[in-house]
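K.L.:
Sequence first, then the predicted structure, then my questions.
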Amino acid sequence: MLKTILAVAAAGIIAGASYLVAGPNAAAAEFILYKTPGCGCCESYADYLRDNDFTVTVRPTHELTFMSREAGIPDILQGCHLAFIDNYVVSGHVSVGIINRILSERPDIKGVTLPGMPTGSPGMSGIKAGPFVIWEISESQPKVFAVE
């Protein structure tokens, strides 16, 4: 009986430690992605997220700029689509690595943005020409969240 109790306790400890190391399961969170109707790179980005085990619902809109402003993203930092996941906003072609970091660390920010449509970013064709600067969106002035 004692061996059974110890085995169950050990399994619980290992499972808990695995969760802490790996972070939350990305598939547990669902993206709602807003895009301009007909935008192909936004569809490619949605496929990229799906390929990385996220659930994605795509919603076409002609209100993307207004929605991005409402989410706190200055015009100069807006990406080509806007997504929401687990109370965070993700604007543009942000990598899954950054998204998983946010979901595991839970920073006190509104979200992140990769402005424009950088060549070679997730969902965009071409070869990456330089580092991608991902901006943090918060109540204060935007600042660099990460460089990839």
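P.N.:
Right, received. Where do you want to start?
K.L.:
contacts and neighbour counts: CA atoms only from here.
P.N.:
Will do.
K.L.:
neighbouring contacts of the longest helix seen in the chain?
P.N.:
Using DSSP state H to define each element, the chain has its longest helix at helix 2-22. Here helix 2-22 makes contact (CA atoms under 8 Å, 6 or more residues apart in numbering) with no residue beyond itself.
K.L.:
Would you tell me what helix or strand the residue most central in space within the chain is located in?
P.N.:
Taking CA atoms, centre = their mean, the centroid of the chain lies closest to residue 99, which sits 3.3 Å from it. Residue 99 is part of helix 96-105 when elements are defined by DSSP states H and E.
K.L.:
Pasting the second one now:
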Amino acid sequence: MPTRRHFLGSVAAALGGAALGASGLACAATDARPQIEVWKSASCGCCHLWVDHLERNGFQVKVNDVAGPADYREKFGMPSAYGSCHTARVQGYVLEGHVPAREIHRLLKEKPQALGLAVPGMPVGSPGMEMGERKDPYDVMLVARDGKARVYQSYR
């Protein structure tokens, strides 16, 4: 016959398991946001602003401050012609430069056969490069694995 202590221990264990299960669900819900890993210079302010833009738009971001961000662009196969100040990866895609979160969400939804997206240079008005009302036109490029690219989205 179970004792009171045994009964209370069982209840406590069940409640603890339920609490762990609930916290596990909370973590799972948090982890449902796509994770982007970024390689950038520690001193680059616009890269930090781009990371903030990603976080505000539903991404988890892991930041790696490195001495040579361009080394990662090369490592991941992004042609230098599409280079910018930081490189990132999300679900197997490479992201180069100030790519808007909207286009990253679109990329992950459409899942095209591609290396990734790039915003070459550092166009004023792109996420992280805001300067008041000034907005220079720029294109988000869909870069194929062979290095060729086409316009994925234009911002005018």
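P.N.:
Nice, thanks for sending it over. These figures come from a predicted structure and were not determined experimentally.
K.L.:
still on that earlier bit, how about the next helix or strand after the helix holding residue 99 of structure 1, aligned to which bit of structure 2?
P.N.:
With elements assigned by DSSP H and E, the helix or strand that comes after helix 96-105 of structure 1 is strand 111-114. Under the alignment (TM-score structural alignment), strand 111-114 of structure 1 falls on residues 116-119 in structure 2.
K.L.:
so who does residue 115 of structure 1 touch?
P.N.:
76-80, 91-92, 134.
K.L.:
Now flag whichever of these is closest to residue 51 of structure 1.
P.N.:
residue 92 (17.1 Å; CA to CA).
K.L.:
what's the closest non-adjacent residue to the closest one?
P.N.:
residue 79 (3.8 Å; CA to CA, 6 or more residues apart in numbering).
K.L.:
if I read this right, that neighbour contacts residue 114, doesn't it?
P.N.:
Yes - between residue 79 of structure 1 and residue 114 there is a contact under CA atoms under 8 Å: 5.8 Å.
K.L.:
Spit out the residues that contact these two alike.
P.N.:
91-93.
K.L.:
If you rank these by neighbours, which is first?
P.N.:
The most crowded member of these is residue 93, carrying 30 neighbours; neighbours defined as other CA atoms under 10 Å.
K.L.:
How about the helix holding residue 99 of structure 1, which residues are buried there?
P.N.:
96, 98-100, 102-104 (16 or more other CA atoms under 10 Å).
K.L.:
Likewise for stretch 131-138 of structure 1?
P.N.:
In terms of neighbour count (16+ other CA under 10 Å), stretch 131-138 of structure 1 has its buried residues at 132-138.
K.L.:
how about it, which residues of structure 2 does it hit?
P.N.:
Counting by TM-score structural alignment, stretch 131-138 of structure 1 sits on residues 137-144 of structure 2.
K.L.:
Then stretch 67-82 of structure 1?
P.N.:
Residues 72-87 of structure 2 are where stretch 67-82 of structure 1 aligns, taking TM-score structural alignment as the criterion.
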